[in-house]
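Undergrad: Build the 3D model from these lines:
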Amino acid sequence: MNLALTVLEITAPVFLLAMAGFIWVKLGFEYRTQFVTRLAMTLAVPCLIFTALMKSELDKGALSAFMLAALAGHAVLAGAGEIACRMAHLDRRTYLAPFIFGNTGNLGIPLSMFAFGEAGLGYAIVMLAVSAILSFTYGIYLVAGRSAGSKVIREPMVWATLLGGLFLWQDWETPRFLTNALELTGQMAVPLMLITLGTAVARLTPGKTGTAIAFSLVKFLISAAAGWALAFAFGLDPTASGVLILQFATPVAVTAYLLAEKFEADSSAVAGLVVVSTLMSAALLPLLLSRLL
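TA: Take a look at the predicted model:
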């Protein structure tokens, strides 16, 4: 009973905020997704990343091991996704990137923070950075046949990660007044990301629902198993292991739909993956958390 209540306390705020965004759109209220997303990804999330890394008390060796495990996990999922697409005769341009990249930002960061505290947030941010860099390079290559690596260096989130890592490594800190301002700005990130996730799901029109259900379940099982195996292989501590497994098990990110739409893959099918996997995660992620806590 206590475990069930703990899992509910962790997951309920996340899905309630996403539901708020969903209902907001369904009621016909205006929500300027492009503006809010730009505000979050250009200002709020970079501030959250920088302050979380700068103030992190995590062991530097543990963070390095976690980053290597995150990189290895994406490689494992890329291989597993290739096999799954061939066995199921699915178009790899449409399905491979959604199989590899989960929603490590909108869902992964809040869940990791609520489940594992400040330490969980630090690890989750490392995962987000790894996933974002790979998405802008290998992910775009999968969908478009070409890389957009130059886009990475223009992302404030990437620079915030590098700068935060430098401050962490050198044990530097910004002046207190600046730290307070950055932290206050970063506090916008989590609610903005969750509400925007809800609005995005509300606006998507699912396609190929049967395939999306099977895909989402297979992705969840393989991703969680890969996270578990790599956490053991890299000797991660319980908090790092929990975040790694949880982040890999997150549903398909909305950015996968945006890439499919932009580069003319089957965006309707990817929309189905985003909607179905996100809805399924409301049941699957609490079950997974009950095993991790």
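
Undergrad: use CA for all of it now, contacts and neighbours both
TA: Will do.

Undergrad: counting contacts, what elements does whichever helix or strand residue 73 is part of pack onto?
TA: Using DSSP states H and E, residue 73 maps to helix 60-88. With contacts defined as 3 or more CA pairs under 8 Å, 6 or more residues apart in numbering; DSSP states H and E, helix 60-88 has these neighbours: helix 92-100, helix 109-134, helix 209-233, helix 238-248.

Undergrad: And this one, please, so the two structures can be compared:
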Amino acid sequence: MELFVRILEVIFPVMAVVGVGAWAGRRHQPEMAVANRLNIDYFTPALVFTVLANGDFQIREFTWLAFAAALSMIATGLIGYVTARLLNEDPKTVALPIMINNSGNLGIPLALLAFGKEGMAAAVVLFLVSNIFHFTVGPWVLDHNARVSAVWKTPMLIAAALGLACNFLGLHIWAPLMYAVRMLGDISVPLMLFALGVRLCDVQFSETTTSVVSAVVRPVSGIAVSAFLAWAMNLPPLQTAELILFGSLPPAVMNFMFAERYNQEPQKVASIVMIGNIAGLIFIPIALLIVLPR
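TA: Reported below is the predicted structural model:
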């Protein structure tokens, strides 16, 4: 019983903020484009920088975790490709939402609530790996002529590079400045969840069979592949737990935005994302049941 209470304590704050966002989306139809842009360009980079620049964070400890995350995404992408073929769907429509999960909006808050501040470093590493795939592999799959070199100019990766540089060189940021950056970073997580709730209000159900199958394949394959890789690479317990939780996450909302941009059946992708995130209410607690200490 105590474990179920712990899972509820992790899930409830996340779903409550998403729920408030959904309610606000239905009631007020807020325009979130500016807020999302600010979060992507300022608040999330600030969060990434504060975690990576922290002297307690040692990037070498997470090399194998990053490698495992990359392999996990490649494996689930291939599984997504096979799933699309079996469903007679375009692999571009189905494979990317199965491969690229919601490591930002859900992954970071869940890691913070489940594992505390000790789990934030691993969550940020997983988030960065996912983002590199999202902004390189994603556009290339949707359009082989897309320029992916611009990803290295994004504020998030610049912040990551600066944070890692400070960490490697042992640089200590002036405490008041670091506190200011941390305050900006603290805006990121609740805004991610609120924006997710608002965004899900815009999504419509379509192609239910494809959406439901994808909603199940995404976390089941993610958990299975992540558990195998963690065992094969002998990852530490906390990193194993975070990788399995990472594997359970539903499709990223950004998949819909990319599908819209490249005109890749956006309504079908939106339905996959919507049903996938609803299915997360089942599969995320299952992952937490696996990884949380008894």
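
Undergrad: quick one: the helix holding residue 73 of the first structure to helix 92-100, angle?
TA: Counting by axes from the mean of the first three to the mean of the last three CA atoms, to 10 degrees, helix 60-88 of the first structure points 140 degrees away from the direction of helix 92-100.

Undergrad: mean shift of helix 60-88 of the first structure relative to the second structure?
TA: Once fitted to the second structure, helix 60-88 of the first structure is off its aligned match by 1.8 Å on average (mean CA distance after the TM-score superposition for the first structure).

Undergrad: Flag every buried residue along that helix.
TA: By 16 or more other CA atoms under 10 Å, the buried positions in helix 60-88 of the first structure come out as 63, 65-67, 69-70, 73-74, 76-78, 80-82, 84-85.

Undergrad: just stretch 25-41 of the second structure next, same as before
TA: Buried residues in stretch 25-41 of the second structure, counting neighbours by 16+ other CA under 10 Å, are found at 25, 36, 39, 40.

Undergrad: Ends of it, what's the gap?
TA: End-to-end distance for stretch 25-41 of the second structure: 23 Å, by CA to CA, to the nearest Å.

Undergrad: And stretch 90-106 of the first structure, by the same measure?
TA: Taking CA to CA, the first and last residues of stretch 90-106 of the first structure lie 27 Å apart.

Undergrad: and if you look at stretch 136-154 of the second structure?
TA: Separation of the first and last residues of stretch 136-154 of the second structure by CA to CA is 12 Å.

Undergrad: Next, report how far that stretch is displaced from the centre of its chain.
TA: What separates the centre of stretch 136-154 of the second structure from the centre of its chain is 18 Å, taken as CA atoms, centre = their mean, to the nearest Å.

Undergrad: and if you look at stretch 134-147 of the second structure?
TA: Here stretch 134-147 of the second structure shows a centroid-to-chain-centroid distance of 18 Å under the convention CA atoms, centre = their mean.

Undergrad: coming back round to it: among the helices and strands packed on helix 60-88 of the first structure, which comes closest to residue 57 of the first structure?
TA: Closest to residue 57 of the first structure of these is helix 109-134 (CA to CA; 7.7 Å).

Undergrad: other SSEs contacting the closest one?
TA: Contact here means 3+ CA pairs under 8 Å, 6+ apart; on that basis helix 109-134 of the first structure packs against helix 2-26, helix 45-55, helix 60-88, helix 156-170, helix 238-248.
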